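Visitor: Have a look at this prediction, sequence included:
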Amino acid sequence: MSSPVLSGSYDLSSLGWNDSLSAELPAGTVPARVARVDRGAAEVIGADGHLQVHYGARVRRAAAADPVALPCVGDWAALRRLPEGRFELDGLLPRRTAFVRGGVGRTSRGGLSDDSQGQVLAANVDVVFVAEPALHATDTADLGRIERLLALAWESGGQPVVLVTKADLIGEGLDFLMEEVATAAPGVDVHAVCSLTGQGVDIVRGYLGGTRTAVVLGASGAGKSTLVNALAGETVMETQQVRAGDGRGRHTTVHRELIPLPGGGLVIDTPGIRRVGLYDMGEGVDMVFSDIEELAERCRFADCAHDSEPGCAVIEAIEDGTLPERRLTSWNKLQREAAWMASRTDARLRKEQQNRWKVIHKEMRRAGRNRP
């Protein structure tokens, strides 16, 4: 595979390149932004536009140690020119933000489950659009999925926004659905969108512009690619109708892709997400359940578990109808999962440290035997 020499004809500042990133660029390399990834290679947007590059040895070693270090759509990459004239992806610049999900690994040879390993779905994003479809009036939104994606969105460092897509299909039930979704997303903007009629598309576009980057996340059939096409003003991603009978979407988009928009800004389309595991949670879950956190401050006991303790403000809110019981159930579930993931991550890191010390001690013993 050959790559063109980057001559500087493409304005990388339109993709978000700035002086801060320039200061991080290793000597002897040129910048490009990752638009799409494949096994061992990536499509990047460099000074001459799009080109394909393979991963260098440095990147492969880093990714073998930690999958989060794999190049991802939205990353800024350092490309190094090889003697034969082509470029390779030599390293990644520090990420400003990253949307990472957990629980996507397989069993490791060390006996520990790699469920604690993460996968970066999008990097250097300013806005995280969580798309939830309004299919028909008898359906309710998957509020648990929304809460889970919002926890990861808050943790990513991007601004979360919920989009109730296909809003034209629900009719008079839209207002009720919007209120229901709003209860699962305190402090987050919630908008109704219909990409086919144009409803809400300008509102979505308002979050972009300049060099801001957004990622659209959601289940298959949520209308993510249709929305991206509406934002782009042309068909840049293939779309399909949901399956007849079960209303579920097909996986039309099979890869993540960074798309510069004609009016400014960039958007990352993603395949439908089936599994959304939490990863390395800080305050993400607390942000999603800020209503429960505020109520907990009024509980009689500081260590209240919100179960059967006297003076529990959370239980009182459920009893008087101001807090849906479903919210407390979901909060407990995500808190347990976040704690479990933290314990698995700690165990994996301890195991990796033990393995490193074994290698060091082995080398020390070998050096001792070889002394004259």
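Guide: Yep, it's here. Numbering: from 1, shown residues only.
Visitor: rest of the way, CA atoms for contacts and neighbours
Guide: Noted.
Visitor: would you list every one of the helices in the stretch 251-372 of the chain?
Guide: 284-288, 290-296, 313-319, 325-369 (DSSP state H, counting those that start in this stretch).
Visitor: Any chance of the ones you listed in TSV with distance to L92 and mean neighbour count as columns?
Guide: Below are the helices of the stretch 251-372 of the chain laid out as TSV (distance: least, C-alpha to C-alpha, whole Å; neighbours: other C-alpha atoms under 10 Å):
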stretch	distance to L92	mean neighbour count
helix 284-288	25	22
helix 290-296	34	16
helix 313-319	45	18
helix 325-369	22	14
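Visitor: Can you say which of the ones you listed is nearest to A134?
Guide: Shortest separation from A134 across the helices of the stretch 251-372 of the chain is recorded for helix 325-369, at 19.9 Å, computed as C-alpha to C-alpha.
Visitor: helices and strands around the closest one, which ones?
Guide: For helix 325-369, the packing partners by 3 or more C-alpha pairs under 8 Å, 6 or more residues apart in numbering; DSSP states H and E come out as helix 284-288.
Visitor: For the helix it packs on, enumerate the helices and strands it packs against.
Guide: Counting contacts by 3+ C-alpha pairs under 8 Å, 6+ apart, helix 284-288 is packed against helix 143-156, helix 325-369.
Visitor: Now render the ones you listed as a markdown table, adding distance to A185.
Guide: Formatted as a markdown table, the entries for these read as follows, by distance: least, C-alpha to C-alpha, whole Å:
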| stretch | distance to A185 |
| --- | --- |
| helix 143-156 | 7 |
| helix 325-369 | 11 |
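Visitor: Presented hereafter is structure B, for comparison with structure A:
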Amino acid sequence: MKMNTLKEYGLNECFLNEASLYPNLKPARVIAQFKGLYKIATENSECFAEVTGKFRHDTTLVSLFPAVGDYVMVAHSDDHGHAMIHHVLTRKSSFERTAVGVTGQSQVIATNVDVVFLCMSLNNNYNLSRLERYLSIAWSSGSTPVIVLTKSDLCDDLQKKLQEVEGIAAFSDIIVTSALDDTVDEKIFSYLKPGITASFIGSSGVGKSTLINKLMGIDALVTAEIGKNDKGRHTTTGREMLILPNGGIVIDTPGMREIGIESADLSKSFAEIEALEAKCKFRNCTHTSEPGCAIQKALADGLIEKRRLDNYFKIKREAKYDGLSSKEIETSKFEMMFKEVGGMKNARRHLKEQKKQKF
């Protein structure tokens, strides 16, 4: 079986430049994740890896542990034959959700993703509020979201639902597929070039694995249909990365019916509501009963839908941005990113020290 090179897994000059700061270690990419163990691709092979004891001791945030898509710096194998992960290189994008069972922390779903395909079926899984949630998280992640509507052959009113999705899609492209669509791989391949990494996000049973199998040209992943009451079955138990025949890279993820929001970019997913907020008479308007509220006027005039407005406020509260200005939101995001190294000031100091070591 041919091993894929690290370059085929997307390693580029940007990551190589940062990797050069660690001359005694080798770069690798995390291509699969298990409980306490990772599978990585190195320059010449693929092997299992684990983090060093120092990494585990020093890292307090779940989100800063390696995840599928990460480029990491590794050393020789330990007594068990596992490579040892010493550092995670700077992520250019990170798709996260609220960690399950860990208060106040986020869980990374996939990193260094260029395009994220947000999958929703047009039958039992259809849910506009969930799609708005996905879009908000995707834009915040640094990836470019593309909406994939599956099972259009099972949709009772395709035109109506497509118009509804177009109404909330903002800047995102929309792909409509069905089991009868023989051109779906061509539609998705247009976004996937050699070295480009994509992730498929969506509930169980919406057709993510079926789409990836079509792209691969083989049944690389087990598939299952949506069950009764749209509960579905988790057909992928762990995140894994696959290289497509055309050179593109995809990350399959376990099905997620709901995603708790850790960070959201509402400026794109709810652009029209954010624009209205700026027109309110009072800067601290709660958008309930204040005079001169542009949002309440737009709601009364039928310019915005109550369901969408309610979902906007819900996501904003979950993301802990309620009442913050755009500058305060940006500062909050940066502080969370650099919390592990003691905030932005210490992060800048850390980067300066790394540059000194390089020269």
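Guide: Everything's here; your move. Note that this is a predicted model, so its numbers are computed, not measured.
Visitor: Need the TM-score from the superposition.
Guide: Put the two chains on top of each other and the TM-score (TM-score structural alignment, normalised by the length of the second structure) is 0.82; 326 aligned residues with a C-alpha RMSD of 2.8 Å.
Visitor: For V254 of the first structure, find the nearest of the helices and strands packed on helix 284-288 of the first structure.
Guide: V254 of the first structure lies closest, by C-alpha to C-alpha, to one member of those: helix 143-156, at 19.4 Å.
Visitor: List of residues touching whichever helix or strand comes after the closest one?
Guide: Proceeding N to C from helix 143-156 of the first structure, the next assigned helix or strand is strand 159-165, under DSSP states H and E. Judged by C-alpha atoms under 8 Å, 6 or more residues apart in numbering, the contacts made with strand 159-165 of the first structure from elsewhere in the structure are 126-134, 146, 150, 153-154, 178, 185, 188-195, 222-223.
Visitor: Mind giving me the PyMOL select for those residues, buried ones only?
Guide: Applied in PyMOL, the following selects the buried portion of the contacts of strand 159-165 of the first structure according to 16 or more other C-alpha atoms under 10 Å:
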select buried, resi 126+127+128+129+130+131+132+133+134+146+150+153+154+178+185+188+190+191+192+193+194+195+222+223
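Visitor: The contacts of strand 159-165 of the first structure in helices, which ones?
Guide: Using DSSP state H, the members of the contacts of strand 159-165 of the first structure that fall in helices are 146, 150, 153-154, 178.
Visitor: Distance from the chain centre to the longest strand along the second structure, please.
Guide: Under DSSP state E, the strand in the second structure containing the largest number of residues is strand 26-34. Relative to its chain's centre, strand 26-34 of the second structure lies at 17 Å (C-alpha atoms, centre = their mean, to the nearest Å).
Visitor: Going along the chain from that strand, find the next helix or strand for me.
Guide: Toward the C-terminus, strand 26-34 of the second structure is succeeded by strand 37-41 as the next helix or strand (DSSP H and E).
Visitor: could you give me the residues in the first structure that that next one aligns onto?
Guide: Using TM-score structural alignment, the residues of the first structure aligned to strand 37-41 of the second structure are 41-45.
Visitor: That stretch vs the second structure, average distance?
Guide: Between stretch 41-45 of the first structure and the aligned residues of the second structure, the post-superposition mean distance stands at 1.1 Å (mean C-alpha distance after the TM-score superposition for the first structure).
Visitor: Just flag the most distant two among the ones in helices among the contacts of strand 159-165 of the first structure.
Guide: Largest separation among those by C-alpha to C-alpha: W154 and M178, giving 20.4 Å.
Visitor: Residue in the second structure paired with H191 of the first structure?
Guide: With TM-score structural alignment as the criterion, the equivalent of H191 of the first structure in the second structure is I175.
Visitor: which ones are touching its match?
Guide: Under the criterion of C-alpha under 8 Å, 6+ apart, the contact partners of I175 of the second structure comprise 146-149, 187.
Visitor: and the gap between it and P254 of the second structure?
Guide: Per C-alpha to C-alpha, to the nearest Å, I175 of the second structure is found 21 Å from P254 of the second structure.
Visitor: same deal with R349 of the second structure?
Guide: Remark: distance between R349 of the second structure and P254 of the second structure (C-alpha to C-alpha) = 38 Å.
Visitor: who's more crowded, the two?
Guide: P254 (21 against 11; other C-alpha atoms under 10 Å).
Visitor: And the strands in the stretch 151-300 of the first structure?
Guide: The residue ranges that make up the strands of the stretch 151-300 of the first structure, judged by DSSP state E, counting those that start in this stretch, are 159-165, 189-192, 213-218, 257-260, 266-269.
Visitor: Relative to D291 of the first structure, which of these is closest?
Guide: Smallest distance to D291 of the first structure across the strands of the stretch 151-300 of the first structure (C-alpha to C-alpha): 15.4 Å, for strand 189-192.
Visitor: That closest one vs the second structure, average offset?
Guide: Aligned to the second structure and superposed, strand 189-192 of the first structure gives a mean residue distance of 1.6 Å (mean C-alpha distance after the TM-score superposition for the first structure).
Visitor: so how far is that strand from its chain's centroid?
Guide: Using C-alpha atoms, centre = their mean, the distance between the centre of strand 189-192 of the first structure and that of its chain works out at 19 Å.
Visitor: Likewise for stretch 142-154 of the first structure?
Guide: Offset of stretch 142-154 of the first structure from its chain centre (C-alpha atoms, centre = their mean): 11 Å.
Visitor: which residues in the second structure does that stretch match up with?
Guide: Under TM-score structural alignment, the counterpart of stretch 142-154 of the first structure in the second structure spans residues 127-139.
Visitor: what does the matching stretch contact?
Guide: Under C-alpha under 8 Å, 6+ apart, the answer for stretch 127-139 of the second structure is 95-96, 116, 118, 120, 144-145, 164-165, 168-169, 258-259, 261, 263-266, 268-269, 307-308, 311, 315.
Visitor: go on, stretch 15-35 of the first structure?
Guide: Residues outside stretch 15-35 of the first structure that contact it (C-alpha under 8 Å, 6+ apart) are 6, 12, 42-47, 71-81, 93-94, 211-212, 257-260, 265-266.
Visitor: which of these count as buried?
Guide: Buried among the contacts of stretch 15-35 of the first structure (16+ other C-alpha under 10 Å): 6, 12, 42-47, 71-81, 93, 211-212, 257-260, 265-266.
Visitor: and the strands of the stretch 151-300 of the first structure as JSON lines, adding distance to L121 of the first structure?
Guide: JSON lines is the format used below for the strands of the stretch 151-300 of the first structure (distance: least, C-alpha to C-alpha, whole Å):
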{"stretch": "strand 159-165", "distance to L121 of the first structure": "15"}
{"stretch": "strand 189-192", "distance to L121 of the first structure": "22"}
{"stretch": "strand 213-218", "distance to L121 of the first structure": "9"}
{"stretch": "strand 257-260", "distance to L121 of the first structure": "10"}
{"stretch": "strand 266-269", "distance to L121 of the first structure": "10"}
